[in-house]
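Undergrad: Provided below are the primary sequence and the corresponding predicted coordinates.
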Amino acid sequence: MKYILHIKNIITIIKKKRYEMNIGLIGTGIMGSPIVRHLAEGGHTLTVYNRTKEKAEKLSDVAYVASTIEELTQKSDIIFMIVGYPKDVETVALEIFKTAKLNTIIVDMTTSSPSLAAYLYDMAKEKGLHMMDAPVTGGEVGAIAGTLSIMVGGDETNFDIISPLLETFGKTIQYMGKAGNGQRTKLANQIAIAGALAGTVESLYYANSLNLDLTKAFEIFMGGSASSTQMKTNGLHMINKYYEPGFYIKHFLKDLNLAIESSVKHLEVTVKVRDMLEVLVDNHHENKGTQALILYYLDNLAIL
């Protein structure tokens, strides 16, 4: 009963915008930094932490920069985290569990393993904490614009609590059910991206190999059924030979490996795109954006 009243009070506070919630965020990279700024614009009191403190200090105008995870946990009622890989998720979550206040809600926005999400959910519950998996999609552009899509797994009661916060940086937000379902939905999303990205790459590679005007071809594609988010953003980057990351190749490779490992079915197209990304990583392109998949062809890296 006390917990139910605690939840109702939190929801009331957020919805009335009394801004009495103390929010923590761990991981101030490409995605985390703009999310922090959106939360700050919503009027919330923020504490941030990043393993490389200098990356967090650029947010000191809108958030307190903690020196340790323990310091952040003591200042936060709800903690968001968006880090790199499943091993980072586990390390950071276990560190949070050591010192987090009772009934703290921890929201992992990293794309990670569904089984790890379920494991951390159970462990958090044993400690009187609440773990949610809420990976995001939309890339750096969506994070900056505040239009991310967010898929959430965990207890629905806690989803109701965090929803007003998610709305500060997300446009499409769905509760997907039990712990791990947020991650499962995100991996399905990444499978769709893999196909769309590969199609964009081969379309432009084909057009270029026949000496077609790529700018004109791009306009045709965008005006018809070939139009997609991948074509609109990454297709244009490919034409302009712009490979700076909005989403790292190394992180997309991680996502596709997670999808393949967690699938009960063979994912033929996903496996092929994963193999192409592995070749790019082997050739030192891991820190480029996913649009650099076209280098698999342009640099003659294709395994024929």
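TA: Noted; the coordinates are in hand. As the structure is a prediction and not an experimental result, all values here were calculated from the model. Numbers count the residues shown, from 1 in each chain.
Undergrad: only C-alpha atoms for contact and neighbour calcs from this point on.
TA: OK.
Undergrad: show me what contacts Ala40?
TA: Leu46, Val62, Ala63 (Cα atoms under 8 Å, 6 or more residues apart in numbering).
Undergrad: which one of the residues you listed has the most neighbours?
TA: Leu46 (25 neighbours; other Cα atoms under 10 Å).
Undergrad: Verify the assumption that it is located in a strand.
TA: Yes. Assessed with DSSP: H, G, I helix; E, B strand; the rest coil, Leu46 lies in a strand.
Undergrad: Tell me who's in contact with it.
TA: Residues in contact with Leu46 (Cα under 8 Å, 6+ apart) are Asn22, Ile23, Gly24, Leu25, Val36, Leu39, Ala40, Val62, Ala63, Tyr64.
Undergrad: Which ones among the residues you listed lie within helices?
TA: Secondary structure defined by DSSP state H assigns Val36, Leu39, Ala40 of the contacts of Leu46 to helices.
Undergrad: Strands - which of the contacts of Leu46 land there?
TA: Asn22, Ile23, Gly24, Leu25, Tyr64 (DSSP state E).
Undergrad: before we move on, the earlier item: nearest to Leu94, of the ones in helices among the contacts of Leu46?
TA: Closest to Leu94 out of those is Val36 (22.2 Å), distances taken as Cα to Cα.
Undergrad: Might you report the residue contacts of the closest one?
TA: Leu25, Thr28, Leu46, Leu59, Ala63.
Undergrad: go on, Leu72?
TA: Gly24, Thr47, Val48, Tyr49, Ala66.
Undergrad: That one is in what secondary structure piece?
TA: Per DSSP states H and E: Leu72 is located in helix 69-75.
Undergrad: On the C-terminal side of that helix, identify the next helix or strand.
TA: Next helix or strand after helix 69-75 toward the C-terminus (DSSP H and E): strand 78-81.
Undergrad: what sits up against that following strand?
TA: Contacts to strand 78-81, defined as Cα under 8 Å, 6+ apart, come from residues 21-27, 73, 104-110.
Undergrad: here comes the other one, which I'd like you to weigh against the first:
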Amino acid sequence: MLAKETTTIGFIGTGVMGKSMARHLLHAGYPVIVHNRTKEKASDLIAEGADWADSPHEIASKANVIITIIGYPKDVEEVYLGELGLVKNARENTYLIDMTTSTPSLAKRIYEEAKKKNIYTLDAPVSGGDVGARDAKLSIMVGGDEAVFKELQSIFEMLGTNIVYQGPAGAGQHTKMCNQIAIASNMIGVTEAIVYAKKAGLDPEKVLQSITSGAAGSFSLSNLAPRMIKGDFEPGFYIKHFIKDMRIALEEAEGMNMETPGLSLAETLYSHLSAKGEDESGTQALYKYWDR
């Protein structure tokens, strides 16, 4: 595993999840250099001791481990494969870890291009939302070379508790698609259950006491249903990003000649909310589809 005393971590993307993740590494004693499109979103980390970089290119010149958790595949492609991107500008033997939920095919392209320059890459998307990031209890799904995964395992352990090597480049992203497919249908069920409880004249909080620890139990039921009941639709995970993930999964499933009716329905419902201006809300705002 990499020695802490010879490791400088660059962290690109200090949003809802990335800020907490970078903070864990900073508090663990690593030198951390941060970059975000909006510097203000990194101000807390800078005040706590992180250094600021004006661009991914600058981070590439200073860090030997670089983590990204950004928005969309097009952003990943620009940050990694653009002229001023990480692959073209990082030093040999740098480790690049993309924790964005992106496409398996792009993860493979990044891996192949980086390999030509003796740069190591992993695709390592995460699940657990803002709570998992804050508590360092993320699930981390890793694709790439297993030897590289083992080198970086101590860093992953600062961020999550369920860390699984899934296979070669792209395998982490495919695993995240499985995760999002499972969540998509589950969110419909959780939301319908809360709406049903209210319409039946029940106390939804008491209903949750009964059903969260039974066969219906899930992360969404335990963590997001209480937010629905309170009318708290602040993002732990943005609707706009969930729609992006579902569309990646739909495209991948179509390429495998697989029908995904539950996923398709969820994408339709969330797209309806997006059209109503809910892109910046958390995924629990699906509740608003019924609460009209």
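TA: Done, it's in. Predicted model, so just to flag it, every value in this text is computed and none were measured.
Undergrad: re the thing from before, who wins on neighbours among the contacts of Leu72 of the first structure?
TA: Neighbour tally across these (other Cα under 10 Å): the maximum, 33 neighbours, falls on Val48.
Undergrad: Strands of the stretch 101-250 of the second structure, residue ranges please.
TA: All strands of the stretch 101-250 of the second structure, identified by DSSP state E, counting those that start in this stretch, fall at 120-123, 126-127, 138-144, 160-167.
Undergrad: For Lys232 of the first structure, which non-adjacent residue is closest in space?
TA: In this structure, Lys232 of the first structure finds its nearest non-sequential neighbour in Met222, 6.9 Å apart by Cα to Cα, 6 or more residues apart in numbering.
Undergrad: What's that neighbour aligned with over in the second structure?
TA: For Met222 of the first structure, the aligned residue in the second structure is Thr212 (criterion: TM-score structural alignment).
Undergrad: ok, back up a step: doesn't Ser228 make contact with the residue nearest to Lys232 of the first structure?
TA: Yes. With contact defined as Cα atoms under 8 Å, Met222 of the first structure counts as touching Ser228 (7.4 Å).
Undergrad: re earlier: how big is the offset of the helix holding Leu72 of the first structure relative to the second structure?
TA: Following the fit onto the second structure, the mean deviation recorded for helix 69-75 of the first structure is 1.3 Å by mean Cα distance after the TM-score superposition for the first structure.
Undergrad: List the buried residues of that helix.
TA: Within helix 69-75 of the first structure, the residues that count as buried by 16 or more other Cα atoms under 10 Å are Ile69, Glu70, Glu71, Leu72, Thr73, Lys75.
Undergrad: for stretch 126-144 of the first structure, same thing?
TA: Taking 16+ other Cα under 10 Å as the criterion, stretch 126-144 of the first structure shows 129-144 as buried.
Undergrad: Where in the second structure does that stretch align, residue-wise?
TA: Counting by TM-score structural alignment, stretch 126-144 of the first structure pairs with residues 116-134 of the second structure.
Undergrad: Would you work out how far apart the start and end of that stretch are?
TA: Terminal residues of stretch 116-134 of the second structure are spaced 36 Å apart (Cα to Cα, to the nearest Å).
Undergrad: related to what we said a few turns ago, nearest to Ser115 of the first structure, of the contacts of Leu46 of the first structure?
TA: For the contacts of Leu46 of the first structure, the nearest to Ser115 of the first structure is Leu25 (22.8 Å; Cα to Cα).
Undergrad: Looking at the second structure, name the residue matched to the closest one.
TA: Matched to the second structure by TM-score structural alignment, Leu25 of the first structure sits across from Phe11.
Undergrad: what about its match, how many neighbours?
TA: By the criterion of other Cα under 10 Å, Phe11 of the second structure has 28 neighbours.
Undergrad: So it sits against Leu25, correct?
TA: No. Phe11 of the second structure is beyond contact range of Leu25, at 9.6 Å (criterion: Cα under 8 Å).
Undergrad: Which position in the first structure pairs with Ile168 of the second structure?
TA: For residue 168 of the second structure the amino acid is Pro, not Ile. Using TM-score structural alignment, Pro168 of the second structure pairs with Lys178 in the first structure.
Undergrad: if we can go back for a sec, of the buried residues of stretch 126-144 of the first structure, which pair is most distant in space?
TA: Leu129 and Val141 (32.2 Å).
Undergrad: and His266 of the first structure, which of the three is it?
TA: Following three-state DSSP, His266 of the first structure is assigned to coil.
Undergrad: What's the match for it in the second structure?
TA: In the second structure, the residue paired with His266 of the first structure is Glu259, using TM-score structural alignment.
Undergrad: do the same with Pro114 of the first structure
TA: Per TM-score structural alignment, Pro114 of the first structure is aligned with Pro104.
Undergrad: show me the residues around the residue lying closest to its match once chain neighbours are set aside that make contact.
TA: Nearest residue to Pro104 of the second structure, sequence neighbours excluded (Cα to Cα, 6+ apart): Gly170, at 4.2 Å. When contacts are counted by Cα under 8 Å, 6+ apart, Gly170 of the second structure touches Thr103, Pro104, Ser105, Leu106, Ala107, Lys108, Asp123, Gly143, Gly144.
Undergrad: any chance of these in TSV, plus distance to Val195 of the second structure?
TA: Compiled in TSV, those are given as follows (distance: Cα to Cα, whole Å):
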residue	distance to Val195 of the second structure
Thr103	34
Pro104	36
Ser105	39
Leu106	39
Ala107	39
Lys108	42
Asp123	38
Gly143	39
Gly144	42
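Undergrad: Which among the residues you listed count as buried?
TA: Judged by 16+ other Cα under 10 Å, buried ones among those: Thr103, Pro104, Leu106, Ala107, Lys108, Asp123, Gly143, Gly144.
Undergrad: ok, now which ones touch the fourth one?
TA: This means Ala107 of the second structure. Applying Cα under 8 Å, 6+ apart, one finds that Ala107 of the second structure lies in contact with Leu122, Asp123, Ala169, Gly170, Gln173.
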